[in-house]
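>>> Predicted model and sequence below, questions to follow.
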Amino acid sequence: MNAHTSKDPLHGVTLEMQINSLVAQYGWAEMAKRININCFKSDPSLKSSLKFLRRTPWARGEVEALYLASLNAQPAARDEPAEETEQAPAEDPWSKWRVNTPE
C-alpha cells in the first residue's frame, strides 16, 4: 500500500516546532514586530506562548501564516550540487617573494 501524503505544509508540524523555528530564524523581538502579541513582547517564553496560542485561534493563525511565509522565503534544498562559476584565479600573495628569493 502507498502511504498517504498530505499536501498541507503544516501536516505533522506541531505549534511548538513552528515557534522554535520562528524564534531561531527571527528571534523574539522580530516576532513581536511582525505579530502584535504580548506573549512575544513582555518576558517571552516558549511555554507562555504555547499556552496563549492554543487558547487563541486568531493568534495561532497569524503564527502559522508567518511560519508558512518563512518556509516559502527559505531557498529550497536541492539534491544536485550548485554549479561552480568560473572565477579568475586569485593572485598568489607569495608570488613576488618566490621570484626574488635565490634557490
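Sure, I can see it.
>>> C-alpha from now on. contacts and neighbour counts both.
OK.
>>> Quick one: the helices in the chain, in order.
15-25, 28-34, 38-41, 46-55, 57-73, 95-100 (DSSP state H).
>>> Distance check, the residue nearest to the spatial centre of the chain against residue 43.
Geometric centre of the chain, nearest residue: residue 25, 4.4 Å, by CA atoms, centre = their mean. Remark: distance between residue 25 and residue 43 (CA to CA, to the nearest Å) = 19 Å.
>>> Over to residue 100?
Distance from residue 100 to residue 43, by CA to CA: 64 Å.
>>> hmm, back to that, looking at the helices of the chain, which is buried most?
The highest average neighbour count among the helices of the chain, using mean count of other CA atoms under 10 Å, belongs to helix 38-41 at a mean of 17.
>>> Distance from the chain centre to that one, please.
20 Å (CA atoms, centre = their mean, to the nearest Å).
>>> another one to put next to it:
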Amino acid sequence: MTQANNPLHGITLEKLLTELVDYYGWEELGSRINIRCFTDNPSIKSSLKFLRKTEWARTKVENLYIQLKKHG
C-alpha cells in the first residue's frame, strides 16, 4: 500500500483519538469499541497508553476512524 492511499498517513494516534472523541463522545466510543479505557474513567492520556501497547484495540480504533472519514 502506498502512503498516498493510506488514510492514516501523517495522522498521530492522539489526533485520531481526539477526533473520534470529539465526534462520538466517550460513551458512544465505548459502545462501539468496548475497551475499558473508553468506558471506565476515560481520558485521552490513559487511552493512548493502552492503544500504543495493544495492537488489536488500536486496529479497531483506526478502522473506526477510517469509516468516519469515508462518511464524514
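Received it, and whenever you're ready, just let me know what you need. Computed from a prediction, not measured in an experiment: that's the story for all the values here.
>>> Quantify their similarity with the TM-score.
Remark: TM-score between the superposed chains equals 0.94 [TM-score structural alignment, normalised by the length of the second structure]; 70 aligned residues with a CA RMSD of 0.9 Å.
>>> Including distance to residue 6 of the first structure, could the helices of the first structure go into a markdown table?
Putting the helices of the first structure into a markdown table (distance: least, CA to CA, whole Å) gives the following:
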| stretch | distance to residue 6 of the first structure |
| --- | --- |
| helix 15-25 | 18 |
| helix 28-34 | 28 |
| helix 38-41 | 31 |
| helix 46-55 | 23 |
| helix 57-73 | 15 |
| helix 95-100 | 59 |
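>>> which residues does the residue mapped onto residue 39 of the first structure from the second structure contact?
Counting by TM-score structural alignment, residue 39 of the first structure lines up with residue 37 in the second structure. Residue 37 of the second structure is in contact with 43, 46-47, 50, counting by CA atoms under 8 Å, 6 or more residues apart in numbering.
>>> if you set the cut-off to 7 Å instead, what comes out?
Contacts for residue 37 of the second structure (CA atoms under 7 Å, 6 or more residues apart in numbering) come out as 46-47.
>>> returning to that earlier point: determine which of the helices of the first structure approaches residue 8 of the first structure most closely.
helix 57-73 (10.5 Å; CA to CA).
>>> just the angle between the closest one and helix 46-55, please?
Going by axes from the mean of the first three to the mean of the last three CA atoms, to 10 degrees, helix 57-73 of the first structure is angled at 110 degrees with respect to helix 46-55.
>>> Mean distance of helix 57-73 of the first structure to its aligned residues in the second structure, please.
With mean CA distance after the TM-score superposition for the first structure, helix 57-73 of the first structure departs from the second structure by a mean of 0.4 Å once superposed.
>>> in the second structure, what residues pair with that helix?
Using TM-score structural alignment, helix 57-73 of the first structure pairs with 55-71 in the second structure.
>>> Many thanks, have a good one.
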